[in-house]
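Peer 1: Next input, structure requested:
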Amino acid sequence: MEDQDGGRLDTGRHWKTSRSWSRLAEFLFFCVVLLANAPRAVDSQGAMKSVVRFQANGIARTDTLLRYRKKVPAMRGFTVCFRIRLLQARDEDAVFSYAVEDEANEIYLGLNFKKQIFILACCSNPVYEELALSIDLKQWLSVCVALDLDDKIWHLSAGGLTSSGKVKIGRDDGFAVREGGLLLLGQDQDILDGGLNKFQSLHADLSDLRFYDYVLPESVMKSYTECSIHINVVPKIGFQDLEKDFDLLNVDLFESYEGSFCSKDNNFTIVLPEPRTFKDSALVCHTSGGTLSVPYTSADKRKLYETAEPYDSRCSESTIDSFWLGVRGDPETQEWRHYYSNTPLSYTNFAYGSGLNISQESNCVSFVASANTVESRHGIWFSMNCFEERCAICHFNKVEVLHARGLCVESEFDRDYFLSFENNSISFSGVYYSQIVKNPAVTDPVTGITSYGSWTLFRLDKPDIQATLEMTSPTDYPIGFNTWIVKNDRCGQYNMTLVLTSCGFGTVFLQ
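Peer 2: Got it, this is the predicted structure:
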């Protein structure tokens, strides 16, 4: 192990006798840190924080990264904290890669979505740990990891949950992280400043990264990851001045409120802007892993109105109640119930005279999200015939994975997808490298016949590998059983029958 001047550190008696003084200084320092960071809640907004988006176009690549411009010190312990939101996974999601001349993994921190683990490597590889970690796509995760090289203990905190353990190494002599190397964020170095692999890169949003050249108290790490404190101690390396401290290569920068990183509410809604019957609307929500939305309070009603209103003109031209709610009426009990759980509702918001009499002909509920009516009618409910057509507002508790069955073993397409709404259009993102996008209708110049459009499945990093699904109606989605026309996949097929569906919900019986 080398000191800051490149010489060997004495690991004998001097190190052993000085260690007690080091421990005393460490204890006093921790007391200062704890006092400086007395717990106080981060409010729903908090301060604005810089966010770095890696691989904004979704293409796995090696030229999108942050390169630290300054010197990394030698150290016998460290803590790294950060907030991350995976937009897609890679074979391995490289977050932090510090390499020196003869060792690529002097410090390496990464995620493996498939295995649901956090990877910690250090110090010429006597340290390599795979630590269990729950990782979701498109949801913020706050992480702190620390390594004590004296006591050979690791600590991991994520989402307020902490764990620790002994480092599994074979040698007992002192060792440390060496100085003078190169730190990259968003890529994994296999050699110093090189050997990058697009399958070990990062497609994610990263914020509030903090690197300390000592081990933070576990209570501070825990509080950081549950957003109950601000760490007021300035880190050795951080995002305080990104453009001064880092070379920013092919990344996007934006700002977000600090409170958004630790929201406990992972629910979200997606509007499917094509009119369908109630049954078909429920079906497309369920096969995508969601349910039709139901407001339970006036606050829910306002939020749902704000979500749906931008799509009102696409959903109806002749009515103000353009959306379905997940509500059904029971003609026998004259109760309005949640259509899936069958639970009676304690909150309703029917227009005057509507919803008083439940019949088989009018036992579904539509929702007003039109700006072309007086404000008092925003979010009003109407009793409606279930065979009318309205747009669906799908509610998701989290990102739900849809499984693609029918691909050959050699296929380069992803096996898992999730419904996404980006740039004002519906798509299905592969968990790793693929995407399914909708193509607009096309008019044949000879016949004058206009198609309904199509869906294209393709590899983002290999766009010549693709498959096409022709639509037979304007409401067709690429879920369920469908036959695709394939080009350039390894399966050697021309036609492929693919089943794309979520297994998260049972069958919904709707009359």
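Peer 1: use CA for all of it now, contacts and neighbours both
Peer 2: OK.
Peer 1: show me the contacts for Tyr98.
Peer 2: Taking C-alpha atoms under 8 Å, 6 or more residues apart in numbering, we find Tyr98 in contact with Ala104, Asn105, Glu106, Ile107, Tyr108, Gly181, Leu182, Leu183, Leu184, Gln189.
Peer 1: contacts for the host helix or strand of the third one?
Peer 2: It refers to Glu106. Glu106 is part of strand 103-112 when elements are defined by DSSP states H and E. Residues outside strand 103-112 that contact it (C-alpha under 8 Å, 6+ apart) are 89-100, 117-125, 177-178, 188-192.
Peer 1: Following up with a second sequence; could you model it the same way so I can compare the two?
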Amino acid sequence: MGRLGIISFLAVVGLNIAVDTSITEETRSDAESLRGKVLVFPSQGIQDYAVLHPREPIDLSEFTLCLRVATELSGQREVILFSYFNNQGDGLNVWRELNGQLSLYLHSSEHAAIFSLPGLSALETHICVTWESSSGLTAFWVDGKQSLRKIYQKGLQILPGGMVILGQDQDELGGKFDEKQSFVGEISDVHLWNYVLPSCAIRDVYERKSTIWGNIINWESIKYTLFGDVKVWPTKIY
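Peer 2: Next up, the predicted model:
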């Protein structure tokens, strides 16, 4: 007998039982590990995105953020790669700019650390960005190679209480998306540490040799919620 049939039968025999018939998308998603998987964002729009649920609050005076990205979006098109929005606004955002540069925005939607780096493509690119408040030192890493360093947002603290979203830029907490900034392509191996990894460790992460994964966001065990048509696919290497 199906579930609805059982509920009807219990009602007929007079048993007063409250049954939760709701099955949320989050419940289904959280049950599936992302180890060895990619998230696929199939089309431009505001409907497709993923919410990540970090194991610890995002309360940062320094960090290392890494992820793998593949996209065919090109031309004069902003692309959001990582969005953390809190009560103070844009907390930690990583973008591909209109001209193809990569940028980091901390507590600002206007003032960024912008870097001229190899462009994104349909081939997977591994990106890391490091920042520390005490010095303001900021750098990007592309496929294990470090950029020059810049001074950005010295003395800042990234505060907890926000939301992490992949695929869309948050102009308010959890919403107010712009389809012309949405991500289309594949994202995987998102890791966030609350400290700056040494260069040798970042290279190990790029080469998938690391045994130390993000202590704030760990792709191997992260809980997540999918919206729209975002799909989970296996990577080719596993």
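Peer 1: Any chance you could compute the TM-score here?
Peer 2: Overlay of the two chains. TM-score (TM-score structural alignment, normalised by the length of structure 2): 0.76; 200 aligned residues with a C-alpha RMSD of 2.2 Å.
Peer 1: coming back round to it: can I get the contacts of Tyr98 of structure 1 in JSON lines including distance to Leu272 of structure 1?
Peer 2: Below are these laid out as JSON lines (distance: C-alpha to C-alpha, whole Å):
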{"residue": "Ala104", "distance to Leu272 of structure 1": "47"}
{"residue": "Asn105", "distance to Leu272 of structure 1": "46"}
{"residue": "Glu106", "distance to Leu272 of structure 1": "48"}
{"residue": "Ile107", "distance to Leu272 of structure 1": "45"}
{"residue": "Tyr108", "distance to Leu272 of structure 1": "41"}
{"residue": "Gly181", "distance to Leu272 of structure 1": "50"}
{"residue": "Leu182", "distance to Leu272 of structure 1": "47"}
{"residue": "Leu183", "distance to Leu272 of structure 1": "43"}
{"residue": "Leu184", "distance to Leu272 of structure 1": "40"}
{"residue": "Gln189", "distance to Leu272 of structure 1": "42"}
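Peer 1: Quick one, which of these are buried?
Peer 2: Ala104, Asn105, Glu106, Ile107, Tyr108, Gly181, Leu182, Leu183, Leu184, Gln189 (16 or more other C-alpha atoms under 10 Å).
Peer 1: Got a ChimeraX select line for the buried ones in the contacts of strand 103-112 of structure 1?
Peer 2: A single ChimeraX command selects the buried members of these (16+ other C-alpha under 10 Å):
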select :89,90,91,92,93,94,95,96,97,98,99,100,117,118,119,120,121,122,123,124,177,178,188,189,192
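Peer 1: so what's the nearest residue to Trp324 of structure 1 once chain neighbours are set aside up against?
Peer 2: In this structure, Trp324 of structure 1 finds its nearest non-sequential neighbour in Ser366, 4.6 Å apart by C-alpha to C-alpha, 6 or more residues apart in numbering. Each residue near Ser366 of structure 1 by C-alpha under 8 Å, 6+ apart is listed here: Asp321, Ser322, Phe323, Trp324, Leu325, Trp381, Phe382, Ser383, Met384, Arg390.
Peer 1: equivalent range in structure 2 for the host helix or strand of the fifth one?
Peer 2: Remark: Leu325 of structure 1 resides in strand 323-330, with elements defined by DSSP H and E. Alignment note (TM-score structural alignment): strand 323-330 of structure 1 is unmatched in structure 2.
Peer 1: Buried residues in that strand, which are they?
Peer 2: For strand 323-330 of structure 1, by 16+ other C-alpha under 10 Å, it's Phe323, Trp324, Leu325, Gly326, Val327, Arg328, Gly329, Asp330.
Peer 1: Tabulate those in TSV, adding columns for distance to Lys303 of structure 1.
Peer 2: Shown next, in TSV, are the buried residues of strand 323-330 of structure 1 (distance: C-alpha to C-alpha, whole Å):
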residue	distance to Lys303 of structure 1
Phe323	14
Trp324	15
Leu325	14
Gly326	16
Val327	17
Arg328	21
Gly329	23
Asp330	27
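Peer 1: What is the nearest of the residues you listed to Lys168 of structure 1?
Peer 2: Gly326 (52.4 Å; C-alpha to C-alpha).
Peer 1: now that closest one, nearest residue through space, not along the chain?
Peer 2: Nearest to Gly326 of structure 1 is Leu292, by C-alpha to C-alpha, 6+ apart, at 4.6 Å.
Peer 1: ok, that neighbour - how many residues close by?
Peer 2: Using other C-alpha atoms under 10 Å, Leu292 of structure 1 has 26 neighbouring residues.
Peer 1: residue contacts, it?
Peer 2: Leu292 of structure 1 neighbours (C-alpha under 8 Å, 6+ apart): Ser281, Ala282, Cys285, Trp324, Leu325, Gly326, Ala392, Ile393, Cys394, His395.
Peer 1: looking at the alignment, what does it pair up with in structure 2?
Peer 2: Checking with TM-score structural alignment, Leu292 of structure 1 has no match.
Peer 1: measure Leu292 of structure 1 to Leu304 of structure 1 for me?
Peer 2: From Leu292 of structure 1 over to Leu304 of structure 1 the distance is 12 Å, taken as C-alpha to C-alpha, to the nearest Å.
Peer 1: Would you mind checking which of the contacts of Tyr98 of structure 1 is nearest to Asp205 of structure 1?
Peer 2: Leu184 (15.3 Å).
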